[in-house]
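K.L.:
next comes the sequence, and after it the predicted model I'd like to discuss.
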Amino acid sequence: MFKTNRVSNAIHLKRKNPLLLFLGCALSLHTVSVFASQQEDINVYPPNWWVGMQRPEVELMIAGEDVADDKVSVAKGSVRITKSTALDSNNYLFVTLDTSAAKAQELVLTLTDDDGSKRDIRYSLKMRKDGSAERKGFGPEDAIYLITPDRFANGNLNNDNVDGYKDKADRSFKGGRHGGDIKGIAENLDYIKEMGFTQIWTMPMLENAMEKYSYHGYSTTDYYNIDPRFGSNQEFIAFSQKADEHGIGVIMDMVLNHIGSNHAWMEDMPSSDWINNHGKFVGTTHKRESLHDPHAIESDVKGFSDGWFVPTMPDLNQRNQHLANYLIQNAIWWVETANLSGIRVDTYSYPDKAFLSQWTNRIMDEYPKFNIVGEEWSVNPAITAYWQAGSQRHDNYDSALPSVMDFPLQAAVVEALNNDESWNSGFISVYETLASDFLYGDPNNLVIFPDNHDMSRIYTQLGHDKEKWNMAMTLLLTTRGIPQVFYGTEILMGNEGSDDHGIIRSDFPGGWPSDSAKNAFTGKGLSDDERWAQDRIKALLGLRQSHPELFKGELKHYAPVDGVYTYFRVASESTDSLAESPADSSAKKLMVVLNKEPVDLKLTKYAKMFGANASLRRVSDGEIFKASDTISLPAMSANVFIVQ
C-alpha cells in the first residue's frame, strides 16, 4: 500500500543503527552533516506559520523516527521554545514556539539526540497578507455553489491515475473516481459566475489514499496536502486566487471528527488515546439528542461522540489537547494559505463538544468577520439552533459558530410541496419552521438549500415535477438565509430509481472531453426544460447581485391561506447599500407569492407592506402592477416582484 508522509517509511538513515554509532566516533563531523541534510526524513505540522497572529504560540508536531527523546534548540532565528512534549510514540515530538517577538524569518531548529547526533529543521515564519485578519466571510448577499470535484469537470486527464494510489479512475463505476479536478473547476469559473454564484464550496480535496470509494474526500489521510488526483496545493491556491478575481470566494470543507483508516496515525498513533475506543471500531449511535437531553446518561453521550461512522473512518479523540491544537492550526493554516472566505465543517456535532467550542472560538478570534457553517443534520430547529452563536441555550455552552445548515427548512419545503393544503399541512410547514427562527442567534446567516451531496436531488424529491421544483427554488433563493445550490440542480439533475450517493453525485454534462452530445456549460444538447431551469436560477440569483440590501434585510411573511403563501424581503433601515445597487435603486422590498391553486390575488391585502402608491414589477416578464390591482395567478406558480 502506498503511503505519503509516513513516519514508518520516512527515515532511511537510522540514527540508532550500531554501525552508524560506531562510525560516529571517528567521523562525528561527517555524521552531523549527514543528519543535518536529512530534513526530508522529518515532517513538521504545520509546515510553516505566520507572525502577527492573534495568538502568538504555535505547536509544531515533529514526526520522524525516534524524535521523542530529542532536545530541541534554536540554532538560527529569534523565536523562543516554551515547551517540548513527548507522548506515547517514540516518533512524535510536540514543540511550542512563542512568536510574539519574532519577525518573518527562516528558522533553524536543531534536534539533538542523547547520543549527540543532530538534525536540523528549517522552518519558515512568514508575513501575513494585508487585511488577512479582517477578511470577510460569506454572507446573506451570497449564493453558494456546492461541487463534488471528482464529478464536475476533468481539466487534467494526466492526473486521473497516480502511481501508488490504488483507487483508479473508472467513470463507469458509480463509486469510482471519474477524474474531475481543480483544473476542471478553475476552467469553468466563468460559468459559475454567470449563473450568479459568488461562493464555491467543494467536497473535501485533501488526500484520501484509500483503496476504494475515495472520490468523496471524507476519509482524510493527509490534512496538509491536496490529493494529487485533484491537483496540488499550488493548484488549489492558484484556483482560489483565480476565483477571487472572478468575485467568487472559496469555502473549504473540513473534517474534524474522523480520518481515513490509511492515515499514518493508524500505523503509529502519537498517543494511545489519539483515536476513540482504543483505536478499535465501535459504531456511533447517531443519537445527537443525547447532547441536549436533560435526562441523558453519560454512556449515551459517549456512544454518540466517541463512536465511529464506519470501520474505515477512525474517530478522533479531540480531548487530547495536542490533537486539538493540530486540528485548530490546520484550519488556520488553510485559511491563510489559500485565502479562504469560509469553512464548512462536516458532521459538526460529532466531535468532542468542548473541543468544538475551542476550535471555533480560536478561528473566529483570528478572523472576526469570517464565516463557518456547521453540518448538524437534524430537522428539529431546537437542535440546530443550539450550535449557532447568539442562540439561547439550556446550558452555558460557549458556541462561536456563526452559521449552521438549515436542515429543518429543507425538510419543510419538501413536505410543503408534496402534501395537499389543509390547516395542518402544505405551506404551513414552511410557515411554522420560519416562525421558529426565534431560536436562532442569527437566522439570516443560516445556510439554506434544496438538496446536497448526501440526499436525493430536489427534482427527485419532488417527483420530477418542474412546477414544484420552481416553487422550491424560488422560495429557497429568496427567503432568509444564505442559499446553497448543488451542482446540476440548475439543470434538473435527478436520481430517479436510485438513492446511491454515486448516482446522486453524477457527472456534470460537458465536464469531460468525451461529453460531445450534451454540455451544460455551453447549453449544447440541453432540453427546453433544462435550459428553462438554468435561466430561472440565473434570474433569481441575479436579484442578489442587483439588490443585496434586500437579502441582508428582514423577512416578513403572511400565514398561508388556501394554498397561497406570500412573503417580503425588506431592506434594513440601517443599510447604506441602496445607493450601491446598479439598477432599481429605489427598490426597498421584494414580494414573493407561491400558490398551489389558481387565485385572483388582491394586492390591497398587502397595502401595509408596500403602501398605496407602490408599483410592482414582476421579475419573470417585467410586467408592472399597481398596488390596487388584482392579479390572476395560475396554479402551481411562483412569482417574484420588485416593489418600488
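P.N.:
Here it is on my side, so go on. Numbering: from 1, shown residues only.

K.L.:
from here on, contacts and neighbour counts on C-alpha atoms
P.N.:
Will do.

K.L.:
with adjacent residues omitted, what lies nearest to residue 181?
P.N.:
Spatial nearest neighbour of residue 181, chain neighbours left out: residue 230 (4.2 Å); criterion: Cα to Cα, 6 or more residues apart in numbering.

K.L.:
then this one, side by side with the first:
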Amino acid sequence: MKRITLALTLMLFAAFQLASAKTKVSIDRVEPAFWWAGMEHPELQLLIHGKEISNLTPSLSYEGVQLDQTIKVENANYLFLILKISDDVKAGSFPIEFKQKGKVVFTYNYELKERRENSAGRQGFSNKDVMYLITPDRFANGVPENDTVDGLKEAADRSNMSGRHGGDIQGIINNLDYIQDLGFTALWVNPLLENDMEVYSYHGYSTTDYYKIDERFGSNEDYVRLSAEAKKRGIKLIMDQIENHCGLDHWWTKDLPTADWYNYQDLEKKPYSTHQRVSLADPYGTETDRKGHADGWFVDSMPDLNQKNELLANYLIQNSIWWVEFGDLGGIRQDTYSYPDANFMAEWSRRIMLEYPNFNIVGEEWSENPAIVSRWQKGKVNANGYESYLPSLMDFPVQAALKRSLNKEIAPYSNTFNEVYETLAADFLYADPYNLVIFPDNHDTPRFFNQVNENYDLFKMGLMYIYTTRGIPQIFYGTEILMGNVDHPEDHAYIREDMPGGWEGDKANVFKGEGLSKEQEDALYFVKTLTTFRRDTPALHDGKLKQYAPANEIFVMFRFDESTKVMTIFNKNVEDKDVELAHYEESLQGAKSAKNVLTGETYDLSKGTLKVPAMTSLMLVIE
C-alpha cells in the first residue's frame, strides 16, 4: 500500500491489491485525499471515483471513526462515504475495506493528520493589514521550464496578451522581499488551482481540479512553501476561491455524479445568468428572477454549480477548509459571492468560521450600492431574515464613488468630493465597516492610473484616501509604478500585464529599481511610504474616523486613537488654498504643530491657517 504524501495530495492515483491474483482494480480519486484529527465539524464526506465502484461495499474499523453512511448515486462510478469523527480521535492511518459479496477485494489507507500548532486560533487578515494582489501568470517567471506542461492543453505564448505568459509560484517566492519591503502584510493571489482549458486559462477562474495546483504554476508543495516563506516575512496568504462555477473541462464533466451536479446540465439549452443581483434583496422580487440570476451560467466555459445538491455542497465546503489547513492560509477571497445559492454561502462561511473563529473571508459583491453589499456581512439584520456569516466584503461602493469624485470637473459652487463623502456616510448600513476591503483597482477594473486619466496628482490623491479611510487597503501589483495601458484601459489582458522585471530580458525591472521613469520612482516611494506608515500606525487600523463635509473643493478626514491623530487634507483646486483650521477645532483640539508623513516637513498650526498646494493631498501627524 502506498501511503499518501504531500506530493500526491491532489492528483491521487492509489493502487489497490485485489484478493484475486489475476485481477486488479484501481480508484481514480479519493477526495479529500486526507483530513485532520481535531476538527470541529464531526462529519467528513469522501468522494470516491472509480469504474463501477458503487458495486462494492466499504467498511472500516478505527477508534473514533465510524462509517455512518454509504451513499450511492445514479452514476455507478461514484461512492460518497460519510464518516463520523469523534472529538478525541487520534491522528493516524486506517484501512477502508471494499467488499464484493462479503469478500474483501481491496483496501485503501486513509489518514487523519495532526493539525498545525494553534491552527484553530489562526489570525486571518484584518484592518491591521495592507493587502497586495497578484495575478500569478503575469507577476514573475521563476521556473521557465514549467511554462508549458505536457498533458495540459494551453502552452505558454507571451506574445499573446490573452495567453499564458509563464508567471508562477516560484516567481512570487523570489520577490517576497520586494513585497515585504513595500510594507505589505497580506498577499491575495488570483486562483492557482488547475485550469486545464484550451484557451484563456491564465486567469485561473475556470477550475478543473479543486485539489491540485496547476503544474504551470508549480505543485501543492510549492504552494505550502509560498505560504511558509510569506509567513516568515509577516505576510498572510489569501487564497482566491470560486464556489459558483468550475471549468467546463473539469474532470467530472464527462462523468457527472448526478443529474443535478450542474445547473442546467443540458449544455445546448443552458441559460446565462441575468446578473440581476438586486433580485436577491428585492422585497417585491420573484423566484423566477432570483433563479435567473443564481442558476444561469456565466459563460459557455464555466458550468454553474448546483450547491443545492448536498453532496456537492459538502464537497465545496470541505475543499475550502482543506486548503485553509493544508496551505496554512490567512484568508480567503471568494469570487462572485452573490451568484451561488445564498443559503449555501451562509453555510459555507459558517462552517469555515466554525473551524477558525479568528479567520477572515472577503466576498466579492460587485455592486455600487452599499445597501446591497452590506446585506451579506455577518451581523447584518436583513428584512427578509437572511443571516450571513461572511466577515468581510470588497467595498465597491467607495471605489466607484472615489473614482467619480476625483474625475468630476470643478464647477461654480461644486464640491466634487461629495459623492465619496456621502458614500462613506452610508457606513451605518454595515455591521462592521472597518472590516471591508477598500481598493483603487483590482484585476477586473481598469488600472487606477487609467481611471484618473493618467493624472498623477489625482492618482496620489486617490491612494491617500484609500490609506486614510477605514477598512483594509488592497493594492494591485504594478499600481506602485503607475501601470496602465492607455490604448486598452478596460481589456483584462492588458489590465493584467506583465510586471516589469518578472521575465529574463525585461528592459525595466521594478524588483531591482532599474529602468523606471522618474514619475514611476516617485510613485514607488509614495506607495512604500504610505504602506509602511499605515502598517505601523494603529490609529489607521482601529482608530476612530471623522470626515468633514467638503467645501470649496477642500475635504478633510481625521483618524485617531488615544496616542496618535492623523489629519488628511485634500485640495482639488487648481490653486493653492489657505485652509482655515478653526473649522476643524473639534478634532484638532488646540494642536500647535503637525508633521508631513511623506516629507517629514513640520507645520505650525498656531497661525490658524495651513497652506495646501494646488491639486495636492497632505497626510499629517498632529503633534
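P.N.:
Now that the structure is in, tell me what you want to look at. None of the values given here were measured: they were computed from a predicted structure.

K.L.:
on that earlier part again, number of residues surrounding the residue nearest to residue 181 of structure 1?
P.N.:
The number of residues packed near residue 230 of structure 1 is 26, by other Cα atoms under 10 Å.

K.L.:
tell me the residue in structure 2 aligned with it.
P.N.:
Mapped onto structure 2 by TM-score structural alignment, residue 230 of structure 1 lines up with residue 217.

K.L.:
my guess is that match contacts residue 165. True?
P.N.:
No: using Cα atoms under 8 Å, residue 217 of structure 2 makes no contact with residue 165, being 10.8 Å away.

K.L.:
now do the shared contacts for these two.
P.N.:
137, 147 (Cα atoms under 8 Å, 6 or more residues apart in numbering).

K.L.:
how much does whichever strand or helix holds residue 239 of structure 2 stray from structure 1?
P.N.:
Assigned by DSSP states H and E, residue 239 of structure 2 belongs to strand 236-241. When structure 1 is overlaid, strand 236-241 of structure 2 sits 0.2 Å from its aligned residues on average, using mean Cα distance after the TM-score superposition for structure 1.

K.L.:
equivalent range in structure 1 for that strand?
P.N.:
Mapping strand 236-241 of structure 2 onto structure 1 (TM-score structural alignment) gives residues 249-254.

K.L.:
quick revisit: got the contact list for the strand holding residue 239 of structure 2?
P.N.:
124-125, 185-191, 227, 230-231, 320, 328-335.

K.L.:
residues of that strand that come out buried?
P.N.:
236, 237, 238, 239, 240, 241 (16 or more other Cα atoms under 10 Å).

K.L.:
repeat for stretch 25-33 of structure 1
P.N.:
Buried residues in stretch 25-33 of structure 1 (16+ other Cα under 10 Å): 28, 31, 32.

K.L.:
next: stretch 499-515 of structure 2.
P.N.:
Those would be 499, 500, 501, 502, 503, 508, 509, 510, 511, for stretch 499-515 of structure 2 by 16+ other Cα under 10 Å.

K.L.:
how about CSV for those residues, with distance to residue 591 of structure 2 and secondary structure added?
P.N.:
CSV is the format used below for these (distance: Cα to Cα, whole Å; DSSP: H, G, I helix; E, B strand; the rest coil):
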residue, distance to residue 591 of structure 2, secondary structure
499, 44, coil
500, 45, coil
501, 46, coil
502, 47, coil
503, 51, coil
508, 45, coil
509, 44, strand
510, 40, coil
511, 41, coil
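
K.L.:
switch these over to TSV; also include distance to residue 366 of structure 2.
P.N.:
Formatted as TSV, the buried residues of stretch 499-515 of structure 2 follow (distance: Cα to Cα, whole Å):
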residue	distance to residue 366 of structure 2
499	26
500	29
501	32
502	30
503	33
508	34
509	33
510	31
511	32
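
K.L.:
just those now: which is nearest residue 519 of structure 2?
P.N.:
residue 510 (13.0 Å; Cα to Cα).

K.L.:
in structure 1, what sits opposite the closest one in the alignment?
P.N.:
Aligned partner of residue 510 of structure 2 by TM-score structural alignment: residue 520.

K.L.:
same question for residue 106 of structure 2.
P.N.:
Checking TM-score structural alignment: residue 106 of structure 2 goes with residue 119.

K.L.:
which position in structure 2 aligns with residue 470 of structure 1?
P.N.:
That one, residue 470 of structure 1, aligns with residue 460 by TM-score structural alignment.

K.L.:
how close does its match sit to residue 66 of structure 2?
P.N.:
Look at residue 460 of structure 2 and residue 66 of structure 2: by Cα to Cα, to the nearest Å, they are 60 Å apart.

K.L.:
could you pull out the strands for the stretch 501-644 of structure 1?
P.N.:
554-557, 564-570, 589-595, 599-602, 615-618, 624-626, 630-633, 637-643 (DSSP state E, counting those that start in this stretch).
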